[in-house]
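J.: For reference, the sequence and a predicted model appear below.
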Amino acid sequence: MKTGIYIHIPFCKSRCIYCGFYSSTLFGLQHDYAATLIKEMYLRRSEFNGLGSIDSPNSVDTIYIGGGTPSTLPLPDIQDILNSVSECFPGNPREVTIEVNPDDITPEFVGRLHSFGINRISMGIQTFDDSRLQFLHRRHTSSQAIDAVRIIKEAGIENISIDLMFGFPKQTLDEWAADVQTAISLSPTHISAYSLMYEEGTPLYRMMSEGKIAQIDDEASLSMYKYLMDTLETAGYEHYEISNFAKPGYRSVHNSSYWHNVPYLGIGASAHSYNISTRSWNIADIRQYIKAVNNGTLPSESETIDETTHYNDLVTTALRTSDGMDLDSISPALRQYALQCAGIHINNGLLKHADNHLKLTREGLFVSDMVMGDLIKI
């Protein structure tokens, strides 16, 4: 059985105003944290092997180092972590990704990452507008982002994904178009694009609540999303997931495992794991995580995934993709339920039923949350 390994590096030099993920500025704990990640791997070797069988032993297909900002971690720690993955979990991963910030990129840094076996870089650019980068509290500039893409390619890593963001307060369609065109000119193999989210508890949400900024209207956001789809598809990118576009052959293999029911092991504070029948997550506290693992325990909670939960997970993951939701993967009763709920959306052109898969149409993408909500089984 092919499996993904996710490794969470929660350290950030500064916190972006929109971020709701667990992160920390406790850089004095970086080395201890890296050593603890390795200890967790050794603690979970039997769990990993248990995902497979005698006929189909488990093996690592993808490794993803995410955060936080993994590129703030010292290079020796990154190397030790990857060496330990190889020691603890068998396999010959075809995709090894690390998330980076543009201002951390130097020829030496990327060259070392390449020598460690990393073959994919995911870089958070968000926008090429310097004033908006400052608004988000991003540390890099537009010119640094552009230079970073060039440096990564020159170091021999061709598989580059960049993140973009749209829907800023007062942003115009022309301003968004300039970001998209700049991204295309850099020719990354993969582009992820997300609408700016106002998550409760973030500085951005407080600014909105206090009336300092206002969200753009839904019509403007929809126009930006349509422009993104049309322009990237014309430029040769495949729209394979609601927010993700890839050149042929460059879909994110690791992220696709999340959308297509593939087991994965999450290592680190706040990291999640999934093995078909259960979902677990580590404590979101670096100090408590380090203390627990050093005492030989896993600081995690878990839940059992019953048939209905599994179905609902498929609705909210597989249906996001261009491949759609495989109705053969669920029971006849749930298949009947899904088709019954989908009927109205098939008739109104938001869903299509083909090859025993349910898929969102182009029009369905624009109202995907509503469509998926109607298929959820309560």
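T.: Nice, I can see it. Residues are numbered from 1 along each chain as shown.

J.: hey, let's count contacts and neighbours off CA atoms from now on
T.: Noted.

J.: what helix or strand does residue 62 sit in?
T.: strand 59-67 (DSSP states H and E).

J.: Just give me the residue right at the centre of this structure.
T.: With the centre of the chain defined as its mean C-alpha position, the nearest residue by C-alpha atoms, centre = their mean is residue 255, 5.9 Å away.

J.: Give the next helix or strand downstream of the helix or strand encompassing it.
T.: Counting by DSSP H and E, the element that carries residue 255 is helix 253-259. Where DSSP H and E defines the elements, the next helix or strand beyond helix 253-259 is strand 264-267.

J.: which element follows that following strand toward the C-terminus?
T.: Trace forward from strand 264-267 with DSSP H and E and the next one is strand 272-274.

J.: From the chain's centroid, how far away is that next one?
T.: Mean-position distance between strand 272-274 and its chain equals 14 Å (C-alpha atoms, centre = their mean, to the nearest Å).

J.: can you list the residues that contact it?
T.: 263-266, 279-282 (C-alpha atoms under 8 Å, 6 or more residues apart in numbering).

J.: Kindly report the same for stretch 28-47.
T.: 11, 73, 77-78, 81, 84-85, 88-89, 267-268, 286, 290, 293-294, 296, 298.

J.: In addition, the following structure is provided for comparison:
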Amino acid sequence: MAGIYIHIPFCKQACYYCDFHFSTSLKKKGDLLWALKKELQRRKKDLQDQTVETIYFGGGTPSLLTVQELKGLIDEVYRNFKVASHPEITLEANPDDLVSEKAQPETTVKAYKEIGINRLSIGIQSFFEDDLKSMNRAHTANEAKRCLETATKHFNNITIDLIYGIPNMSLEKWQNNLQQAFAFGINHISSYALTVEPKTALERFIKKGDYPPINDALAQEHFNCLVAATQEQGFVHYEISNFGKPNYFSKHNTSYWQGKPYLGIGPSAHSFSGQVRSWNVANNTKYIKGLMAGKLPRTVETLSVADRYNEYVMTGLRTIWGISLNKVTQDFGETFKEHLLHEAEVFMQQDLLAIALQDSHVAKDHAERLVITEKGKFLADGIASQLFYIN
């Protein structure tokens, strides 16, 4: 099984914290849509022995495209790839695109369903107006609520994004954000700490003193609250930033974490075959011109055994599936397993890591797995980096 990610590099405006590739100009939208279809045609051999089980529209803001434009891309996938009978097709959407004065919420949401989209990922971020303004989000708090009122009438499989660790956000306010999400009956939440990425507006504002610095202690307090509150509501904390009720885990993102192959279509999109990783040029004009010239402007990297091990450690430790000791031995060798257990020992002594037998919805086998503990979850990425194999 494999997945296809399609990057739509357009946004109405730039969020202060965002470092993804996008453009606020839609002038090249027609050419870009042509190029996306051309890349799908060129790369059909990349997955010729695979069945596509997930299609994910990310960005940028895919909901800026019309329903017919989205349908054209979905149809192109079906024309060029073998697609599962019931694929998960996710659309990232912003609230304002669904409920602005020009939008017809009921008509648009129904139309998404009619063209095969069966999962919505809605960028709420916060239900409070001051938070949205501080991040330069395009929607209002009222639009966030109205959007969910409409979307939940027609879609059961909805995930929303929420950001925690916003400076000066009280614990009570963060709890209020979560309770509003629960009240809408949302079955999946992706939640991330506000981080300062290089060359973003947020970084500039903090350096100038125009925005409060990030408070790691506050972020951890919010994270602990998030874990407890979602658990109480029946969510499974299946990846550090992702919480889903049973049967509502993201199939597409889970495939990333479990090392399945995927194609990334569009400027800046990444692809992975299991042995080779590639990424397209992060420039709309160069991407379009390259495909017009019959070439795909991208960088290709063949991963070493150590690279693949390190990647498995990083992604595996973030999930409830953990790191399978059998898989490490089979895929990378006994030396890597010995290295892993040696480096993990200090963290196990601190109750940050543990060896566990996992089954049921967590793993199909009863093999031993190295997993992050509740105490270690907030530190998962830092711990994983200490388990890396450095040549």
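T.: Yep, that arrived. Everything numeric here is computed off the predicted structure, so don't read it as measured data.

J.: ok, back up a step: most neighbours of all the contacts of strand 272-274 of structure 1, which one?
T.: When neighbours are taken as other C-alpha atoms under 10 Å, the top entry among these is residue 264 (26 neighbours).

J.: Any chance of a ChimeraX selection covering the buried ones in the contacts of stretch 28-47 of structure 1?
T.: ChimeraX command restricting those to the buried ones, with burial defined by 16 or more other C-alpha atoms under 10 Å:
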select :11,73,77,78,81,84,85,88,89,267,268,286,290,293,298
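
J.: In helices, which of the contacts of stretch 28-47 of structure 1 fall?
T.: Counting by DSSP state H, the part of the contacts of stretch 28-47 of structure 1 found in helices is 77-78, 81, 84-85, 88, 286, 290, 293-294.

J.: out of the residues you listed, what pair is the most spread apart?
T.: 88 and 286 (22.2 Å; C-alpha to C-alpha).

J.: measure the counterpart of residue 349 of structure 2 in structure 1 to residue 323 of structure 1 for me?
T.: Matched by TM-score structural alignment, residue 349 of structure 2 corresponds to residue 347 in structure 1. Here residue 347 of structure 1 is placed at a distance of 20 Å from residue 323 of structure 1 (C-alpha to C-alpha, to the nearest Å).

J.: Just want to know which of those two has more residues nearby.
T.: Neighbours were counted for residue 347 of structure 1 and for residue 323 using other C-alpha under 10 Å; residue 323 has more, 16 against 10.

J.: now the counterpart of the more buried one in structure 2: how far from residue 301 of structure 2?
T.: Alignment note: residue 323 of structure 1 maps to residue 321 in structure 2; criterion TM-score structural alignment. Residue 321 of structure 2 is 27 Å from residue 301 of structure 2, where distance means C-alpha to C-alpha.

J.: cool, residue 157 of structure 2 as well?
T.: Counting by C-alpha to C-alpha - residue 157 of structure 2 and residue 301 of structure 2 are separated by 35 Å.

J.: got it, and residue 126 of structure 2?
T.: Distance, residue 126 of structure 2 to residue 301 of structure 2, by C-alpha to C-alpha: 38 Å.

J.: Those two - which one has more neighbours?
T.: Set side by side, residue 126 of structure 2 and residue 301 show more neighbours around residue 126, with 26 against 11, by other C-alpha under 10 Å.

J.: Without its sequence neighbours, what residue ends up closest to the aligned residue in structure 2 for residue 362 of structure 1?
T.: When structure 2 is aligned by TM-score structural alignment, the residue opposite residue 362 of structure 1 is residue 374. Nearest residue to residue 374 of structure 2, sequence neighbours excluded (C-alpha to C-alpha, 6 or more residues apart in numbering): residue 352, at 7.5 Å.

J.: Report the contact partners of the alignment partner in structure 2 of residue 253 of structure 1.
T.: Residue pairing (TM-score structural alignment): residue 253 of structure 1 is matched to residue 251 of structure 2. For residue 251 of structure 2, the contact set (C-alpha under 8 Å, 6+ apart) comprises 54, 88.

J.: Without its sequence neighbours, what residue ends up closest to residue 264 of structure 1?
T.: For residue 264 of structure 1, the spatially nearest residue (C-alpha to C-alpha, 6+ apart) is residue 4, at 4.5 Å.

J.: State the distance from that neighbour to residue 364 of structure 1.
T.: To residue 364 of structure 1, residue 4 of structure 1 is 30 Å away according to C-alpha to C-alpha.

J.: Neighbour count: those two, which is higher?
T.: When residue 4 of structure 1 and residue 364 are compared for neighbours, residue 4 comes out ahead with 26 against 20, by other C-alpha under 10 Å.

J.: Surely that one is within a helix?
T.: No: per DSSP: H, G, I helix; E, B strand; the rest coil, residue 4 of structure 1 lies outside any helix segment and is strand.

J.: For the aligned residue in structure 2 for it, give me its contacts.
T.: Residue 4 of structure 1 maps onto residue 3 in structure 2, with residues paired by TM-score structural alignment. Counting by C-alpha under 8 Å, 6+ apart, residue 3 of structure 2 makes contact with 52-56, 252, 255, 260-263.
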